[in-house]
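1. Build the 3D model from these lines:
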Amino acid sequence: MLKVALPKGRIAEDTLEIFTKIFGNEFKFEDRKLTMTQGNFEFLMVRNQDIPTYVTEGAADIGVVGLDVLEEHNADVLRLLDLKLGKCKVCIGIKNEDKLDYSKPEIKIATKMPNITRNYFATKATAVKIIKLYGSIELAPIVGLSDAIVDIVETGTTMKQNGLKVAEAIMDSSAHLIANKNSFIVKREEILSLYHKINDLIN
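-> Predicted coordinates:
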């Protein structure tokens, strides 16, 4: 039995569709249920940000999570496969009339990704003050809380609607299949079998 941690929402649906295509049975969670057992798999419906923790701690053998989350958490897991789902970018956003001014002694950045932000600006030898927010991040530069934001951008529509533009792209992200390091030793055959089946389907 493999325990699989999936992020709530579209990525989970797309991943279960992959399982359905591979194994022929429909894989679907019952309404509001957080676990589902089917065949040799037990699926756990988990908040996206918590998936690295579930997999690192061994509560799940494998998981599906965005590369941005892996980078932010610096998760100690095996990265097995880019599933090419949920493609997006981590970008710096600023007001339409502004420029990103690296000459300032410190740039104020509002974000829910402090580690990615710090690491990126460290490569630019630029000091940043991180303002940690959990939602409505686009509001921060508009009301003067920050000079810029670092956030996930899929289409850029939300930024445009709020008078912001992308100043720089930090990284590309998409959903990755990851594994617990110990599980990969103990359940190596099961995990590799699944890996090859998914890889054959998507590539």
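2. hey, let's count contacts and neighbours off CA atoms from now on
-> Noted.
3. for the residue most central in space within the chain, what are its contacts?
-> Nearest residue to the geometric centre of the chain (Cα atoms, centre = their mean): residue 66, 2.5 Å. The neighbours of residue 66, taking Cα atoms under 8 Å, 6 or more residues apart in numbering as the test, are 48, 86, 173, 174, 175, 176.
4. Among the residues you listed, which are located in strands?
-> With DSSP state E as the criterion, strands contain 173, 175, 176 from among the contacts of residue 66.
5. so which of the residues you listed comes closest to residue 164?
-> Sorting these by distance to residue 164 puts residue 173 at the head of the list, at 20.8 Å, by Cα to Cα.
6. how many neighbours does the closest one have?
-> Using other Cα atoms under 10 Å, residue 173 has 24 other residues around it.
7. repeat for residue 111
-> 26.
8. How about residue 176?
-> Counted with other Cα under 10 Å, the neighbours of residue 176 add up to 21.
9. Does it touch residue 86 like I think?
-> No - in this structure, residue 176 is not within contact of residue 86 by Cα atoms under 8 Å, at 9.7 Å.
10. that older thread, can you put the contacts of residue 66 in TSV and add distance to residue 113?
-> Formatted as TSV, the contacts of residue 66 follow (distance: Cα to Cα, whole Å):
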residue	distance to residue 113
48	13
86	18
173	13
174	16
175	17
176	18
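11. how about this one, so we can line them up?
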Amino acid sequence: MAQNDLTIALPKGKLLVDSLNLLQKAGLRCEHVGEDSRQLTFDLPEDGARIIICRPTDIPTYVEYGAADIGFVGKDTLLEQNCDVAELLDLKFGFCRFMVAMPEESLPPRLADGSYDLSGLNHKRVATKFPRVAQMFFSEKGMQVTPIKLHGNIELAPRVGLAEMIMDIVSTGTTLRLNRLIEVAPIMEATTRLIANRVSYRMNYERIQGLCTKIRDLLEDLGDPAAGGEKEQ
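-> Down below sits the predicted model:
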């Protein structure tokens, strides 16, 4: 691999296919990437690039410390980890929603506008994979909560008395319904983002920005324009 080759970190799992499709449409010859699920690095000599396959939650770390020049990662992961990276594009796929949910038998009262009154949740416990996001959300409302960090099966926590509520990301809401949980507060929507190492972005500006322009044009052709430029976390 040449020293000036561009290293691109992509997430393993459900986002990998969409990430590769977008890069192929942008002109990278990466049809062979992911054919062997055990292989984690793929050289693209004709494109002067290399793709590395990472756990989605590790991608901001690889990019922040320069092991990868750019990466594809969910906005949910960016918010929670708060790594020092440059956010370049909203890639518009991998859509999910942050929300707060509670058991249907212990819902808070409704306000006049139809929303739930969250004031009674002050000083309560919230089970979540995203404690930083949970703290930010409730702090903005002048509330204090105790986040309980879990790595999976968040929906179980209110059913066994571990927490009064959960904060998680959802796509269809099916798991919530199966566990008799109701959304009581939407927080934000999240999609996949293109991020860059700040030093790499300056040193390889033309190349990275050229790829951004191609991807942005592709998204606009699909009828869903992406915002360009560097955004601060």
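12. care to give me the TM-score?
-> Once superposed, the chains reach a TM-score of 0.95 (TM-score structural alignment, normalised by the length of the first structure), with 203 aligned residues with a Cα RMSD of 1.3 Å.
13. gap between the residue lying closest to residue 25 of the second structure once chain neighbours are set aside and residue 91 of the second structure?
-> Nearest residue to residue 25 of the second structure, sequence neighbours excluded (Cα to Cα, 6 or more residues apart in numbering): residue 218, at 7.7 Å. For residue 218 of the second structure, the distance to residue 91 of the second structure equals 10 Å [Cα to Cα, to the nearest Å].
14. and those two? which has more neighbours close in?
-> More crowded of residue 218 of the second structure and residue 91, by other Cα under 10 Å: residue 91, with 25 against 18.
15. Look up how far residue 64 of the first structure lies from the equivalent of the more buried one over in the first structure.
-> Using TM-score structural alignment as the criterion, residue 91 of the second structure maps onto residue 83 of the first structure. As judged by Cα to Cα, residue 83 of the first structure and residue 64 of the first structure stand 9 Å apart.
16. Mind listing the shared neighbours of those two?
-> Common contacts of residue 83 of the first structure and residue 64 (Cα under 8 Å, 6+ apart): 175, 176, 177.
17. Which residues are in contact with the second one?
-> Applying Cα under 8 Å, 6+ apart, we find residue 176 of the first structure in contact with 64, 65, 66, 67, 79, 80, 81, 82, 83, 84.
18. can we see that at 7 Å?
-> 64, 65, 66, 67, 79, 81, 82, 83 (Cα atoms under 7 Å, 6 or more residues apart in numbering).
19. Give the aligned equivalent of it in the second structure.
-> Match for residue 176 of the first structure (TM-score structural alignment): residue 193.
20. Just give the nearest non-adjacent residue to that match, would you?
-> residue 90 is the one closest to residue 193 of the second structure (Cα to Cα, 6+ apart), at 4.7 Å.
21. All the strands of the first structure, residue numbers only.
-> With DSSP E as the criterion, the first structure has strands spanning 2-7, 35-38, 41-46, 62-66, 78-82, 88-95, 107-111, 128-132, 148-153, 164-173, 175-179.
22. Export those strands as CSV, with columns for distance to residue 191 of the first structure.
-> Putting the strands of the first structure into CSV (distance: least, Cα to Cα, whole Å) gives the following:
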stretch, distance to residue 191 of the first structure
strand 2-7, 8
strand 35-38, 16
strand 41-46, 11
strand 62-66, 8
strand 78-82, 10
strand 88-95, 27
strand 107-111, 35
strand 128-132, 36
strand 148-153, 30
strand 164-173, 23
strand 175-179, 8
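23. With respect to burial, which of those scores highest?
-> Greatest average neighbour count among these goes to strand 62-66 (a mean of 28), per mean count of other Cα atoms under 10 Å.
24. That one against the second structure, how far on average?
-> Aligned to the second structure and superposed, strand 62-66 of the first structure gives a mean residue distance of 0.5 Å (mean Cα distance after the TM-score superposition for the first structure).
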